[in-house]
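Q: I would like to see how this sequence folds:
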Amino acid sequence: MSLEMMISLILKSLGQTGQMVAISGLLGSLIGLPIGIFLATSGKGELFPAPTVNRIIGLIVNAARSTPFIIMVVAIIPFTRLVTGTSIGTNAAIVPLTIATIPFFARLVEAAIREIDKGLIEAARAMGATPMQIVFKVLLAEARPSLMAALTMTMVSLIGYSAMVGAVGGGGLGDLGIRYGYQRFMPEMMLAVVIVLIVLVQFVQSAGDALARSFDKRNRKN
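A: Here you go, the predicted structure:
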C-alpha cells in the first residue's frame, strides 16, 4: 500500500472517529448531566428529596456502567437497528456509544456536585433561593471546573470505546486497525492507528485541562 493511500484511509477513519465521539459525547452528556444532578440532589433531606427514585436510578446507572462495552454493543443490536436502520457503520456505532456515555458521565457529574461545600447551599437557601436557582446559580456555577474535567474524561473514554466498536464493523480508526493492521497483516497500519489515537487522546486531554483551569476561580485570582 502506498503512503498516499494509507494517509487517505487514516484521515477518513479519523473523521469517522471524530464524528462518533462528538455526537455521542454531546448526546450522552446532555442526557447524563440532569441524571447526575438528580442523583446528587435527591437523597433524603436534599434539594429534591426522592430517596426511592434515587436508589432506582442509581441501580440502573450502576447496571449500565458494569456491563462491558463490547457486550453491550452486541446486546443492543436490535435497538441500534431500530434507531438507525443498520447495525454496522459510523451512525450505528453512535447508539451504543451514547448509551455508554450516559451513566458514565452521570456518575462523574454526581461526584462533581457532591464536592461543593454544603455551606454554600445552606447560604443560598437562607437567602430564599429556590431549588432550581440553587442548581443553576450555585451547584453548576461552582462545579464548572470539575464538570469540564468530567467531560474531558468522558471524551477520552469515548475515543477508546470508538476504537472498540471497530471490532463489530463500527468504522473509524479501530475498524481501520483491525481490517488492515490485523486481518491483512499490515503492522505499519496498526502502528499508525495507535499513534493517531495517542495523539488524539493527548490533544483532547490537554484542551480539556486548559478549559478546566480557565473555569477555576482560584486560577483566575492568581
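Q: can we go C-alpha only for contacts and neighbour counts from here?
A: OK.
Q: correct me, but V73 touches P96?
A: Yes - in this structure, V73 is within contact of P96 by Cα atoms under 8 Å, at 5.6 Å.
Q: Next, the second sequence, to be compared with the first:
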Amino acid sequence: MLETIQQLLPDLNKAFFQTVQMVLISLGVALATGLPLGVLLFVSDRGLFLENRPVKSILGFLVNMIRSIPFIILLVALLPLTKLITGTTIGPIAASVSLSVAAIPFFARLVETSLREIDKGIIEAAVAVGATPWMIIKDVLLPEAKPGIVQGVTLTTISLIGFSAMAGIVGGGGIGDLAIRFGYYRYDNTVMLVTIVILICLVQIIQLTGDAISRKVDRR
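A: Sure, this is the predicted structure:
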C-alpha cells in the first residue's frame, strides 16, 4: 500500500492543487455574484425597504431553477458555454464554469437566510433615522449577518469540493478525476481510500476554520 501511495504522490499532488484551483475560482465568482444576489433577494421581499415583487419573483425563480438541476446534469448541459468561455471542456479552469454556476444560487440563498435572521427592529430603526438603502445594507445588514455569511461561505466551499470531485467524470481534473481513473477504472481500492481520506481531511479543516472565524466575528 505504501509503495502504491509513493508512486501516486506526483499525481496526488497535481490532483490536489487542481481541486484547490477549481474551488478557489468558483468560490470567488460565487462570493462576488452570490452575495449581492442574496442581498437583493432579501431587500426586494415584501415589507422591506426596497420591496419589488417582480424582481423578487424573477430572481427567486432563476435561483430555484438552477438549484433544482443535479450538478452532474448541469455539468454536461453547460459544456457548450464552458467551451465558449474557456475554449475547452476539460481541465480545472473549464470545470470552474459549471462549479461557479452551481455555487452562485446556492450561496445567494444562504446569504438571504442569514439576513432573515436579523431582528427586523434593527432594520426599522435604520429606516426611521433616514438611512439610505446602501447605508442600511453596508452598515446594518452585512455586519449583523456576518457570522451567518461566514458559515455560508464555509458550506459553499465544502459543497464545491464535493462538486469538484464529480467534475472528474468529464475530465475536469482534481481528486475526483484521480479517483475515477486510478481507483474506479483500475479497481484500485488503495487509490480510492487515499482520495477519500484527503477529501475528508480537507473538509474537516475548512469546517473548523469556518466555525472559528464565525465565532470570532459574532458580536452577539
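Q: Overlay the chains and give the TM-score.
A: Both chains were compared after superposition, and using TM-score structural alignment, normalised by the length of structure 2 their TM-score is 0.97; 218 aligned residues with a Cα RMSD of 1.0 Å.
Q: between V73 and P96 of structure 1, what contacts are shared?
A: Overlap between the neighbourhoods of V73 of structure 1 and P96 is empty, taking contacts as Cα atoms under 8 Å, 6 or more residues apart in numbering.
Q: ok, K12 of structure 1 - how many residues close by?
A: The local packing count at K12 of structure 1 equals 16, with neighbours defined by other Cα atoms under 10 Å.
Q: Residue in structure 1 paired with V97 of structure 2?
A: Matched to structure 1 by TM-score structural alignment, V97 of structure 2 sits across from V95.
Q: For M192 of structure 2, give me its contacts.
A: Contact analysis of M192 of structure 2 by Cα under 8 Å, 6+ apart lists A179, F182, G183, Y184.
Q: Contacts only, for the match of V97 of structure 2.
A: For V95 of structure 1, the contacting residues are S24, T80, V83, by Cα under 8 Å, 6+ apart.
Q: And the residue most central in space within structure 2, how far from I25 of structure 2?
A: In structure 2, the C-alpha closest to the average C-alpha coordinate belongs to T156, at a distance of 3.3 Å (Cα atoms, centre = their mean). Counting by Cα to Cα, to the nearest Å, the gap from T156 of structure 2 to I25 of structure 2 is 13 Å.
Q: With A103 of structure 2 instead?
A: Using Cα to Cα, one obtains 11 Å as the distance from A103 of structure 2 to I25 of structure 2.
Q: Which one of the two is surrounded by more residues?
A: Under the neighbour definition other Cα under 10 Å, A103 of structure 2 and I25 were set side by side, and A103 has more, 27 against 17.
Q: Rebuild the contacts of M192 of structure 2 as JSON lines, extending it with secondary structure and neighbour count.
A: Putting the contacts of M192 of structure 2 into JSON lines (DSSP: H, G, I helix; E, B strand; the rest coil; neighbours: other Cα atoms under 10 Å) gives the following:
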{"residue": "A179", "secondary structure": "helix", "neighbour count": "27"}
{"residue": "F182", "secondary structure": "helix", "neighbour count": "16"}
{"residue": "G183", "secondary structure": "helix", "neighbour count": "19"}
{"residue": "Y184", "secondary structure": "helix", "neighbour count": "14"}
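Q: In structure 1, what stretch matches stretch 191-206 of structure 2?
A: Stretch 191-206 of structure 2 lines up with residues 189-204 of structure 1 when matched by TM-score structural alignment.
Q: Please point out which parts of the matching stretch sit buried.
A: Applying a neighbour-count criterion of 16 or more other Cα atoms under 10 Å, the buried positions in stretch 189-204 of structure 1 are M189, M190, A192, V193, V194, V196, L197, L200, V201, V204.
Q: what about the counterpart of L140 of structure 1 in structure 2, helix or strand, and which?
A: When structure 2 is aligned by TM-score structural alignment, the residue opposite L140 of structure 1 is L142. For L142 of structure 2, the host element (DSSP states H and E) is helix 142-144.
Q: That helix: how far from the chain's middle?
A: The chain centroid and the centroid of helix 142-144 of structure 2 are separated by 20 Å, computed with Cα atoms, centre = their mean, to the nearest Å.
Q: which residues touch that helix?
A: Helix 142-144 of structure 2 is contacted by residues L115, I118, R219 when judged by Cα under 8 Å, 6+ apart.
Q: can you check stretch 116-134 of structure 2 too?
A: Taking Cα under 8 Å, 6+ apart as the criterion, the residues outside stretch 116-134 of structure 2 that touch it are F42, F49, L50, I136, V140, L141, E144, A145.
Q: I'd say the last one and E112 touch.
A: No - at 9.5 Å, A145 of structure 2 and E112 do not qualify as touching, with contact defined as Cα under 8 Å.
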